[in-house]
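[1] What follows is a predicted structure for the sequence shown.
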Amino acid sequence: MKSYLITDPKYFSDNPKIFKQTLENSLKLHKIDFACFRDKTSTNFEKLAKLFLDTCNEFKIKNIYLNSNIQLAKDLNFDGVHLNSTQFEKIGFAKSLNLKTIISCHNHKELKLAFDKKVDFVTYSPIFDTPNKGEEKGIEDLKQTIKEFKSLNIFALGGIINDIQVNKISQTNAYGFASIRYFIASN
């Protein structure tokens, strides 16, 4: 099962020195297969995105994504872009730039649309209770969703903060799990 680290300035900081140290700690402590720079608030977004990319490359991370900003992902040479659930119409543009695509999905309608648009990966959330993200879907819903959408590479996302939850997800045939807090919990 693949692991997918996602950043958030609440936990990683927008101070470049603190950001880099926090990211390095996470990359040293965990086996990371995918990593995404996600920051919706910092004024130094581009500088932090470049720092994120460089640090992930130092640690030989193979799948490095930028959240939402397709052109910047291309300009900085990210591997791909993680689109939010309002950006389905931008999948084709991202693919035309040879970027791998991940899109956030929260229901079966969005998953079907992601499949139809030939997205590379999806996150499906929230699996567990997460602040301000609506009612948790739970493991049984995740299992059924994976059965229904066999050909989608689904990352479970939402409220994943410990190994017990990761183990439960590993028993569902999910492609992987994605988290912010899981990867910083032991820093």
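    Received, thanks. As the structure is a prediction and not an experimental result, all values here were calculated from the model.

[2] Going by C-alpha atoms from here, please, whenever you check contacts or count neighbours.
    Noted.

[3] On the three-state scheme, the closest residue to residue 120 other than its chain neighbours is what?
    The shortest distance from residue 120 to any non-neighbouring residue, by Cα to Cα, 6 or more residues apart in numbering, is to residue 101 (5.2 Å). Secondary structure state of residue 101, per DSSP: H, G, I helix; E, B strand; the rest coil, is strand.

[4] putting a second one here so we can go through both:
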Amino acid sequence: MIESYCITPPFLSTRNLEDFKTTLFKSFSTHRPSRACLRAPCAPPDLLACFVELCKTFAITSYLNLPLLSSSIDQALQYGFFGVHAKGHALAELPSIPPTLSSFYSAHSAQEVQQALDLGAHFCTLSPIFPTPHKSPPLGLDYLDQLTPLQKNRLFALGGIVRIEQVKLIASKGLRGFASVRYFL
């Protein structure tokens, strides 16, 4: 089976700590993702520590995605995250990620995937693959056929993935994995 990458919705970080922990515990227990990313407009210290601890409990590789990549890097290093997830606007900042942190980049085209990998990103998400509320039109499954085997080995499809049938379609394209928000919640 391909790898799975759970990305939290931004609103989750606005809940109280107990609700945050309960929601993630249920998600991680049910779906057992290989990786998880805390995506938040801001994240208080207790939330960051809780996320890292839950990921360790379930042997999940933890990533952090804050509005600014520099903040993600600082907080990831301080709280023990495995890596950071850079937003699309942070492409030029990828070389600033320390080698001690793993990195994801949010790409929206095959060209951006290659640029991010060339700049040192370890992995990319490519989105949207399927229709997603409030996002641009989907790239579609056939779009993935233009990617090289090397790119596919470092790529997680994202966008509109809410059912196991879609995960199987992604797997048939030879990608490393899939990422989703709604699939895991």
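    Received it, and whenever you're ready, just let me know what you need. Remember, it's a predicted structure, so these values are computed and weren't measured experimentally.

[5] Need the TM-score from the superposition.
    Once superposed, chain against chain, the TM-score is 0.89 (TM-score structural alignment, normalised by the length of structure 2); 179 aligned residues with a Cα RMSD of 1.8 Å.

[6] I'd say the residue nearest to residue 120 of structure 1 and residue 117 touch.
    No: contact criterion Cα atoms under 8 Å: residue 101 of structure 1 and residue 117 do not qualify, at 10.3 Å.

[7] shared neighbours of these two, which are they?
    residue 91 (Cα atoms under 8 Å, 6 or more residues apart in numbering).

[8] So the two - more neighbours on which side?
    Of the pair residue 101 of structure 1 and residue 117, residue 101 is the one with more neighbours under other Cα atoms under 10 Å, namely 24 against 14.

[9] Quick one: the helices in structure 2, in order.
    For structure 2, the helices defined by DSSP state H cover 17-31, 45-57, 69-79, 110-118, 149-152, 164-171.

[10] and residue 121 of structure 1, how far is that from residue 137 of structure 1?
    Per Cα to Cα, to the nearest Å, residue 121 of structure 1 is found 19 Å from residue 137 of structure 1.

[11] neighbour count winner among those two?
    residue 121 (20 against 17).

[12] Tell me which residue of structure 2 matches up with the more buried one.
    Matched to structure 2 by TM-score structural alignment, residue 121 of structure 1 sits across from residue 123.

[13] Surely its match and residue 152 touch.
    No: taking Cα under 8 Å as the definition, residue 123 of structure 2 is not a contact partner of residue 152, at 9.5 Å.

[14] re earlier: and the match of residue 121 of structure 1, what does it touch?
    Contacts for residue 123 of structure 2 (Cα under 8 Å, 6+ apart) come out as 103-105, 117, 154-156.

[15] Which of these are retained in structure 1?
    Contacts conserved in structure 1 for the contacts of residue 123 of structure 2, using both residues aligned by TM-score structural alignment, their matches' Cα atoms under 8 Å: 103-105, 154-156.

[16] Residue in structure 2 paired with the residue nearest to residue 120 of structure 1?
    In structure 2, residue 101 of structure 1 lands on residue 103 (TM-score structural alignment).

[17] Burial check on the closest residue to residue 2 of structure 1 other than its chain neighbours, number of neighbours?
    Ranked by Cα to Cα, 6+ apart and with sequence neighbours excluded, the top spatial neighbour of residue 2 of structure 1 is residue 176, at 4.2 Å. For residue 176 of structure 1, the neighbour count with other Cα under 10 Å is 22.
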